[in-house]
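[1] Only the shape, not the letters, is given here:
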């Protein structure tokens, strides 16, 4: 009679594993030894206010070595808690993982800034720039979530972003209306997705191959039209108006949060709305329940009367619209013209954000912000003269994704039926 009570505990203990506590221990040791004991004794200066703020916050000054030693001890404490939880057959809560990651980022910032020739950066500017750079990544990751929650792998995010950027520039230039360019970008993203849906769902072609081919196709097509059409008359075809930055009076002047939340373009505000709407739709509505059912167990969903392939088709199309709007950011907000490969591989980083965010809109949003933070930080590191190579920051999103996929910072599992075509018997 006692054996059945012991068996579940044994199974859970095995499922918890030691990868998470071991990974946390390694990173805590890195902070204590490399960033702390061997780090610079100089102080890192962080500006918390920017020009135009309603009030000025004092500069944050943190001594490099001492601060990192203290942070390392806190991180070691979380790692120790992870080992205790493992021995108790209990997983470490997600909040502790987030706190550990935040401490590591803070420690890394202190380390690189304190060791730079100019040990001072504007933290407010760094975060605001990260939010701006994350905009296309967020839209791309939402597109990936919409598709993969329904069971379709969306490798074509890069093509959707690039198609949206090109169409926004072309239509915006010809009409001199940035908002028409924004709408056209969504249509372009939908067209790319329609091709993905048609071949992968109707004709049951391998979804990854279709996505890769679409990326190459869109890249080649936009490059050809850029050379033959846009460069022939750039004033007519490649000079779109920019979407204005809309400041919310009073709120935009709040230090740190103001420029991030209340000083954005239309696309920036749409980003926050899209994250909230997609999350609510997927997890709080009947429609979202059906979509997730299709992605997890399409045969069971079909048995309940859900049209599996129709649901997948519409989700892929909606995802393309979202990604296309995100692509318009490049030509309607960031710069005033289209160039070849303007998306710069950000579609693949958005796909990484989907995985790292565990197929959750909020998680993907936070992951995209982290990747935008790394992208902005590599530019700042070059300016302040830190010995850390800026290329190291460029590869950080992919390293983090590898950790997430490998389960080193917790389990990351996508929808069970993703990538599997459904043929009704």
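    Structure received. No experiment lies behind these values; they were computed from the predicted model shown.
[2] Could you use CA atoms for every contact and neighbour count after this?
    OK.
[3] show me where the protein has strands.
    In the chain, the strands defined using DSSP state E lie at 43-47, 60-63, 120-122, 246-247, 263-264.
[4] Those strands: which one's closest to residue 134?
    strand 263-264 (12.3 Å; C-alpha to C-alpha).
[5] circling back to that earlier point, got the strands of the chain as a markdown table, with distance to residue 148 and mean neighbour count columns?
    A markdown table is the format used below for the strands of the chain (distance: least, C-alpha to C-alpha, whole Å; neighbours: other C-alpha atoms under 10 Å):
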| stretch | distance to residue 148 | mean neighbour count |
| --- | --- | --- |
| strand 43-47 | 40 | 21 |
| strand 60-63 | 42 | 15 |
| strand 120-122 | 38 | 19 |
| strand 246-247 | 33 | 15 |
| strand 263-264 | 29 | 22 |
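[6] So which of those is nearest residue 204?
    Distance to residue 204, taken as C-alpha to C-alpha, is lowest for strand 263-264 among these, at 41.2 Å.
[7] Output the contacting helices and strands for the closest one.
    strand 246-247 (3 or more C-alpha pairs under 8 Å, 6 or more residues apart in numbering; DSSP states H and E).
[8] on contacts alone, who are the packing partners of the strand it packs on?
    Using 3+ C-alpha pairs under 8 Å, 6+ apart, strand 246-247 is in contact with strand 263-264.
[9] Which of the strands of the chain sits closest to residue 112?
    Closest approach to residue 112 among the strands of the chain (C-alpha to C-alpha): strand 43-47, 8.5 Å.
[10] quick one: the closest residue in space to residue 318 that isn't next to it in sequence and residue 109, what's the gap?
    Leaving out its chain neighbours, the residue that sits closest to residue 318 by C-alpha to C-alpha, 6 or more residues apart in numbering is residue 190, at 6.9 Å. Distance, residue 190 to residue 109, using C-alpha to C-alpha, to the nearest Å: 40 Å.
[11] Against that first model, consider the following:
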């Protein structure tokens, strides 16, 4: 594998973690709920996957376990924010801190140990032999195909090609009007917050079973926060999230390449480069919103809905 193909391969693997976490966050934000607990959800998913695989030696069961744990944590978050109408920001921060702390406690047993089983590459015949792009694009594990080829198509079709997707977007814009039209706002918000949390937690399983095959405290390394920023930068659209994730992945891959090739760039700068890019992407939406690139958030994002006040 040459340098370009290796760089692209690392970018795809690294970006997939962010893409999966961002698509999960998108599900919650499209119905008007801001979930800042993505970092904690990813940590819980990562350690759950490692612990489950250690017991079962089956990465598929580990991935499903991460989804289940994410759904449970998302249900608690939804009860607090959707039903009890607590502050979404504070609950999200609590989910992040609690998730990180619980994952660190559970993960002590598995720290530094390689994953007992991981997702193996599934090459696509003929396509994997294409020069440069073949090994990078078509010789990946099933989670990469799920993240880049299946889930974005499904979410794009759901949100922008179906009546149900129109309903979800309307709930994020004007829940009172939806309620007046007979749409069950609270149940739908609850369901999609839970689904989004499950998908975000599965990004942690992707991290420890498909990208970095081991657990260590802090393995998520702020990726959850980058995923939240990525959703904003992407204008709350699935394919833009995937494209932005690839860009972040490329930044990470360049950092790895610079260290491996000894380019003389300080390692501290390479480590903080993804976060500098994140800050830049938080500023860009304000500038791009003046043009044709629509970046406006759902109007009701972060606002609790009180049915008696509609």
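    Sure, I can see it. None of the values given here were measured: they were computed from a predicted structure.
[12] Comparing residue 190 and residue 109 of structure 1, which residue is more hemmed in?
    For residue 190 of structure 1 and residue 109, the more surrounded residue by other C-alpha atoms under 10 Å is residue 190, and the numbers stand at 26 against 21.
[13] Identify the residue of structure 2 aligned to the more buried one.
    Taking TM-score structural alignment, residue 190 of structure 1 has residue 71 as its aligned residue in structure 2.
[14] any idea how far residue 22 of structure 1 is from the residue most central in space within structure 1?
    Taking C-alpha atoms, centre = their mean, the centroid of structure 1 lies closest to residue 368, which sits 2.2 Å from it. Residue 368 of structure 1 sits 26 Å away from residue 22 of structure 1, taking C-alpha to C-alpha as the criterion.
[15] and what of residue 399 of structure 1?
    17 Å.
[16] hmm, back to that, please name the residues that touch the residue nearest to the centre of structure 1.
    134, 137, 138, 141, 350, 353 (C-alpha atoms under 8 Å, 6 or more residues apart in numbering).
[17] Now, the residues you listed that are in helices?
    Among these, DSSP state H puts 137, 138, 141, 350, 353 in helices.
[18] now, among these, which is nearest to residue 338 of structure 1?
    Distances from residue 338 of structure 1 to these, taken as C-alpha to C-alpha, are shortest for residue 137 (18.0 Å).
[19] aligned partner of the closest one in structure 2?
    Residue 137 of structure 1 maps onto residue 18 in structure 2, by TM-score structural alignment.
[20] what's the answer for residue 348 of structure 1, then?
    Using TM-score structural alignment, residue 348 of structure 1 pairs with residue 225 in structure 2.
[21] count of neighbours near the nearest residue to that match once chain neighbours are set aside?
    Sequence neighbours aside, residue 39 is the residue nearest to residue 225 of structure 2 in space, at 6.2 Å (criterion: C-alpha to C-alpha, 6+ apart). Neighbours of residue 39 of structure 2 under the rule other C-alpha under 10 Å: 31.
[22] Ok, residue 218 of structure 2 next?
    Neighbours of residue 218 of structure 2 (other C-alpha under 10 Å): 11.
[23] got it, and residue 273 of structure 1?
    Residue 273 of structure 1: 11 neighbours (other C-alpha under 10 Å).
[24] Same question for residue 278 of structure 2.
    When neighbours are counted by other C-alpha under 10 Å, residue 278 of structure 2 comes out with 20.
[25] Show me what it aligns to in structure 1.
    By TM-score structural alignment, residue 278 of structure 2 lines up with residue 398.
[26] what's near enough to touch the spatially closest residue to its match that is not a sequence neighbour?
    Leaving out its chain neighbours, the residue that sits closest to residue 398 of structure 1 by C-alpha to C-alpha, 6+ apart is residue 352, at 7.0 Å. Residue 352 of structure 1 is in contact with 397, 398, 401, counting by C-alpha under 8 Å, 6+ apart.
[27] what's the answer for residue 358 of structure 1, then?
    Contacts for residue 358 of structure 1 (C-alpha under 8 Å, 6+ apart) come out as 364, 412, 413, 414.
[28] Chain neighbours aside, what residue packs nearest to the alignment partner in structure 1 of residue 256 of structure 2?
    Aligned against structure 1 by TM-score structural alignment, residue 256 of structure 2 finds its counterpart in residue 379. Once flanking residues are discounted, residue 379 of structure 1 sits nearest to residue 390: 7.1 Å by C-alpha to C-alpha, 6+ apart.
[29] Verify the stated contact: the one you found with residue 384.
    No. Residue 390 of structure 1 lies out of contact with residue 384 (C-alpha atoms under 8 Å); the separation is 11.2 Å.
[30] State the distance from the aligned partner of residue 60 of structure 2 in structure 1 to residue 99 of structure 1.
    Aligned by TM-score structural alignment, residue 60 of structure 2 pairs with residue 179 of structure 1. From residue 179 of structure 1 across to residue 99 of structure 1, the span is 40 Å (C-alpha to C-alpha).
[31] Same check on residue 291 of structure 1?
    32 Å.
[32] Comparing these two, which residue is more hemmed in?
    Taking neighbours as other C-alpha under 10 Å, residue 291 of structure 1 and residue 99 compare with residue 291 leading, 26 against 14.
[33] if I pick the more buried one, what's in contact with it?
    Shown in contact with residue 291 of structure 1 (C-alpha under 8 Å, 6+ apart): 149, 150, 282, 311, 312.
[34] What is the equivalent residue in structure 2 for it?
    In structure 2, residue 291 of structure 1 lands on residue 168 (TM-score structural alignment).
[35] Also residue 167 of structure 1?
    Superposed on structure 2 with TM-score structural alignment, residue 167 of structure 1 falls opposite residue 48.
[36] I'd say its match and residue 68 touch.
    No. Using C-alpha under 8 Å, residue 48 of structure 2 makes no contact with residue 68, being 9.5 Å away.
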